[in-house]
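Colleague: got a predicted model here, sequence first, then my questions.
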Amino acid sequence: MGNRGMEELIPLVNRLQDTLSSVGESASLHLPQIAVVGGQSAGKSSVLENFVGRDFLPRGSGIVTRRPLILQLLNGNTEYGEFLHCKGKKFTDFDEIRKEIETETRRLTGSNKAISPIPINLRIYSPNVLNLTLVDLPGITKVPVGDQPADIEYQVRDMIMQYICKENCLILAVTPANTDLANSDALKLAKDVDPQGLRTIGVITKLDLMDAGTDAREILENRLLPLRRGYIGVVNRSQKDIDGKKDIQEALEAEKKFFLSHLAYKHMAQTMGTPYLQRILNQQLTNHIRDTLPAFRSHLQSQLLALNKEAEEYGQFNPDDPTRRTKTLLKLVQRLAVDFEKLIEGSGDRVDTVNLSGGARINRIFHERFPYELVKIESDERKLRREINYAIRNIHGVRTGLFTPDMAFEAIVKKEISRLQGPCTKFIDLVTQELITTVHQCINKLSSFPKLRDETERIVTSEIREHESKCREQVLLLIDIQLAYINTKHEDFIGFTNVQQAYSQSNKKTVPGIAGNQGVAPPSSLIVIRKGWLTISNIGIMKGGAREYWFILSAESLSWFKDDEEKEKKYMLPLDNLKLRDVEKGFMSSKFVFAIFNTELRNVYKDYKCLELACNSQEELDSWKASLLRAGVYPERVAVDGQGNGTPENFTDPQLERQVETIRNLVDSYMSIIYKTIRDLMPKTIMHLMINSVKEFISSELLAQLYALGECSVLMDESPEQQQHRVEVLSKHAALKEALAVIGEISTSTCTTPLPPPVDSSWIQPSSLNPPKHSGRPVIRGHAPPAPRVPHTGHNASPAGFQRLAVQHSRAPTSVPRRHPPAIPKVK
């Protein structure tokens, strides 16, 4: 088998056709084949019946062929037919074959002349045929008839294009001679997908029905609308002959006499007729298979590689074997644990470059969202000072206090610490939601087993909620611990002695209340904190409208450039006295917007009081806010004003005013310590009590809880969709392996028959200096129009085929054809 000659290529491709029929239409369309294309009543069916020598195709008016018919002709000693959907049944009566085609067509399309792209596979063995594979397609129609769909024209066109657009498909364009060739639907479709005419073979039918005094000589000599592979004329039986049951062998004899006796065709009678067409198709299909088989092998191998892993998994699962079910359950839970850990901890394999994974999103919550939520705690400076004032007065009572009471400091600090419960609780909620989303992403891979997926989701979600509750209790306990004891001996606490000195040395931008209150150290002014694209969205249309710029944020300024090359700077905005606030998203806008404004009511940019900057996503917005926070630009009503005292209470007692200022600065210093502690402990607490615990539960306890349900066999029941998908994958995998095995039996290195030379197209490019070279024996071909005389180095052609052409070569060239054909590549 490994040294098989090329003459057996077509039978082997027929085996591929049968093998891949279980794969689906998409794969079988890549097989080398010949598609028969033509209008209604163009004579397609008659040509195919002439090949077989029998009447076996449905006939009638309108669309008769309503499903593609894959016709495999195989030379054999006996004559019978086989359908792929009736395996093992031989049809020796060809009338029965016609009835079976009609029955199978109606089974899918009904009786309303509708069409279906699902093919019918018919194999015919006969001593009268050459090995050939053709696809008979529905005739091209224009107007729906009866109860046909209104878009029947487009349905037929789409079905035809599915076949002929493949490079592996030769196109047999059938056109009746009694119509204008320029209006041929078949040639037009072929021209759309094969503009060079490399894959198209023209067949001209009904030559005997042309008007008196007219002929198709110019067409058959390939001079009117030239094709690389030329045209072949045939004469089929008329409707009267068919109704009169005229024998096809008699019709073939009549066809031969017609060409020999017709004045316009007798010089080319040897290259016309159904027998010659069948030989040419056999020869050209064989060569085409040889040329396209390597690419087809690569196509099958790529499909097989894509299915290997999935098919291996399905092959190990036997729904009727309890042991296999248990083993599959164990593997699925183990894979779930590995996938969850990779999404949380990060992994270098199969990196998602489109979306952030669970671990990356949680990291963003840790280091961007949570610090920003702390900053967003509204601290009304006027209200805070009033509270300090009242606390001092209430502690002194009727007496006039000489010293600043530390009890007022402790009362205010405890109140500020209690306010941390809101951001901390929101922090836990955000992480919990990301954990549940990540678990769902992993559990969705269990969709093949709906009950297993549902139970796993219920168990893991319950576990997350349980750990969330424990984590929430622990976080509230941390806040209670901070409330239990105010440590004024902390090494970072400014203390009463240094409070006045620290306050006097503060500046407008980085007063201790700001830098310390949020636990954010001011970065160096030389450090670039962030770069990225932002859109300035509040510029009017008259001034250019919204524009996107490249922004650079440093510790001292916010600059923007025309593009990311950073050559053309548009503006540099100092960060002094700047704050930011959220801007509500517009109804029709897809952008996420925040605004920057000046606390002293100065213009921020040109004549604009604020600068509205837009991002493409919420993640990008949160990241920019966190970066501005690092640069010292805080949300509205968080940072104190330039003097650090907002709109102060009207004091009449200078001593009381001094005491309020002292406690205010002590509160800022101590809360700086609290913020730093909370920012450090919160991610650690959540990581320990939630994330690591859930990860450990999935890897070590989930399987035990699934077993504890006592329904392991029920858990592993497949959904009907999954059962069908598994069967399809395994069938497709087996078919692809068998197809590659079939191709492996073919050796393209040995040829027992010489390859036919390509159609002579040198006349199409008169400027070409390289004549086509002939390999092997000369083969009789259709005449091409005259061409300039050029040297010829090939073998001498036989007089029967080229006498007329040789005489024409000795004369001057004739006029140029009416339509220039497309450029043809040189043939080696």
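Modeller: That came through fine.
Colleague: please count neighbours and contacts with C-alpha atoms only from this point.
Modeller: OK.
Colleague: what's the local residue count around Gln239?
Modeller: 10 (other Cα atoms under 10 Å).
Colleague: correction: the previous question concerned Asp180.
Modeller: Neighbour tally, Asp180, other Cα under 10 Å: 9.
Colleague: list the contacts of it.
Modeller: For Asp180, the contact set (Cα atoms under 8 Å, 6 or more residues apart in numbering) is empty.
Colleague: and it, how far from Ile219?
Modeller: 11 Å (Cα to Cα, to the nearest Å).
Colleague: go on, Gln724?
Modeller: 52 Å.
Colleague: remind me which helix or strand the residue lying closest to Pro58 once chain neighbours are set aside belongs to.
Modeller: Distances taken as Cα to Cα, 6 or more residues apart in numbering put Arg98 closest to Pro58, at 5.7 Å, once the chain neighbours are dropped. Assigned by DSSP states H and E, Arg98 belongs to helix 94-109.
Colleague: structure B:
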Amino acid sequence: MKLKMDHKLFDRLRSDEDQRKLVDKLREIGLDQYVELPQIAVMGDTSSGKSSLLSAISGVSFPSADQLTTRCPTQLILTNADTFRGNVRLVRFQVDNESSTGENLFDTGEDKEALTCLGDVPGAITKLTKKLVDEGQYISDDQIVVEMSGPELPNLTLTDLPGLVRTVGDHEDENIIPRVRNMVNRYMSQERTIIIAVVPANVDMHNTEILQAAQEADPNGTRTIAVVTKVDLVDAGAEQAVHDLLLNKKKKMHLGYHAVKCRSQRELTKGTTIEKGISNEIAFFGKHEYWRRLPTELWGVLELSGRLVTILQDNIRRSLPKVISEINARLAVAQKEVSRIGVPLESLGAQRQQLGKWDQRLYEELDKLRQRALRSRLEEAFPPANAHGLVSLTDVARTLGGVSVGQFTLSSVDREALEMEIALQAYLDVASHRFVDVVPMKLNGMILCSFFREMESEFLSITTDKKVGELLQESDGEAARRQHLLDRINTLEKAKCVIESSVPMPAPFY
């Protein structure tokens, strides 16, 4: 059943949070392999303060040891709830050249670990990260998914990407640099991805690699928000330029800028808690000569969380109708392609059916050849002017006209008999010529029919059991292609069921 493409369909969801949960369910079943889903991705250089920002938003102290910095995408699914519960799991990745996003994430269920409190998260992430490193994946496309519900958490889903790097250590693979860039570009290029570009305030922000990449992927700046970190490290005298940037006066972007001051490395070393860090941030912006003049909605982690929730909700609201449309379109294409490929030739019935099709096709092709050959001989025997091959009245009249009966005077009965005799003689003269032409042609037709029967017999004689087996042997590529399409259809059908079960139907009228 085709999902109705109705822009008011999702108005029946009880809240924006229901829409976010729906998107998370669609992502969980793997729909993002084939259809882009709305999301928020956090990107920046390795030293941009990205991890501290995510820690402040989620309440989780992410691993910061040099050997265990972010090495793969980490998705955070946060939900506000009365009590805490959560889990961490690993989602494997493989390249899919036929998908719209170029990616294929599938949940193997391995390494799924339940969480009892926020304090369990760092250890679980470290364990999975170490597993990837032990596998030789210094940078991995596999994804760690952290799903948490708790009283201090916002209703927000976002994905943290490995930081862009310019140099590698002595014993590290140089391919890390292009691999991270390719990963970041893959996320940036998706039109339904909101880009959080994290840039430190103590560098030339206009020339940072992450902002340049974001501008290439999002030239109009409609889906990029720049989060400016480390504002406490801005050089004296440079504050006004940063202040104007935060007010979106320079390098304008539709979603604008936001300033934060997360825990510094010194505070992390001292063991400053996330809560204390947020308290210090509020005090800093409230007292600073320049930053206190900023509108309150443009600074602070708490305000940023609220902005991101709104941005994600708007993105989901705009994208869901298009997602439904793409599900229907891609499902129709996949079903048509599977129908063209046909069923696997594994069962005896399928093999008989295929042999029957080949036999019918062979007969039809041979019959076409036979008809073409006969038509060619007919055209040679009967040129277009008289191709009908029949005795025409014109021919008879011409023959009659050439007959003279002299000056005899006959009775009416004799005259009629003579005229009939002459007419019959004329008809026989013309018909005999036609018959002489037809007889060789008939013989040629019989010879052609005999030739094609012999050719058909010889063709069938070579179709031994071995040959038939070879013909019925399906290529690995064809079988893999069918299985890929069946997997795609299965996922798209699941997505339809998830949507239909998530969207309440209107009450019937009685």
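Modeller: That came in fine, so what should we check first? Everything numeric in this text was worked out from a predicted model, so none of it was measured.
Colleague: what's the TM-score for these two chains?
Modeller: Taking TM-score structural alignment, normalised by the length of structure 2 as the basis, the two superposed chains have a TM-score of 0.69; 417 aligned residues with a Cα RMSD of 4.4 Å.
Colleague: can you pull the contacts of the residue nearest to Pro58 of structure 1?
Modeller: Contacts of Arg98 of structure 1 (Cα under 8 Å, 6+ apart): 56-58.
Colleague: corresponding residue for it in structure 2?
Modeller: Mapped onto structure 2 by TM-score structural alignment, Arg98 of structure 1 lines up with Ile125.
Colleague: tell me how far the aligned residue in structure 1 for Gln354 of structure 2 lies from Ser554 of structure 1.
Modeller: Residue pairing (TM-score structural alignment): Gln354 of structure 2 is matched to Leu332 of structure 1. According to Cα to Cα, Leu332 of structure 1 and Ser554 of structure 1 sit 49 Å apart.
Colleague: quick one on the thing from earlier: neighbour count winner among Gln724 and Ile219 of structure 1?
Modeller: Ile219 (20 against 11).
Colleague: distance check, the more buried one against Gln723 of structure 1.
Modeller: 56 Å.
Colleague: can you check Ser700 of structure 1 too?
Modeller: 30 Å.
Colleague: so Phe285 of structure 2 touches Glu297, yeah?
Modeller: No. The pair Phe285 of structure 2 / Glu297 is not scored as a contact, 11.8 Å apart, by Cα atoms under 8 Å.
Colleague: same drill for those two, tell me which one is more crowded.
Modeller: The neighbour comparison of Phe285 of structure 2 against Glu297 (other Cα under 10 Å) goes to Phe285, with 22 against 13.
Colleague: measure stretch 179-196 of structure 2 end to end?
Modeller: First-to-last residue span, stretch 179-196 of structure 2, Cα to Cα: 20 Å.
Colleague: structure 1: matching residues for that stretch?
Modeller: Using TM-score structural alignment, stretch 179-196 of structure 2 pairs with 155-172 in structure 1.
Colleague: tell me if Ser61 of structure 1 really is in a helix.
Modeller: No. Judged by DSSP: H, G, I helix; E, B strand; the rest coil, Ser61 of structure 1 forms no part of a helix; its state is coil.
Colleague: which helix or strand lies directly C-terminal to the lengthiest helix in structure 1?
Modeller: The longest helix of structure 1 (DSSP state H) is helix 274-316. Next along the chain after helix 274-316 of structure 1, taking DSSP H and E as the criterion, comes helix 322-345.
Colleague: packing partners of that following helix?
Modeller: Counting contacts by 3 or more Cα pairs under 8 Å, 6 or more residues apart in numbering; DSSP states H and E, helix 322-345 of structure 1 is packed against helix 358-364, helix 421-443, helix 692-700, helix 702-708, helix 712-715.
Colleague: who are the packing partners of the second one?
Modeller: Helix 421-443 of structure 1 is packed against helix 322-345, helix 358-364, helix 370-375, helix 450-484, with contacts defined by 3+ Cα pairs under 8 Å, 6+ apart.
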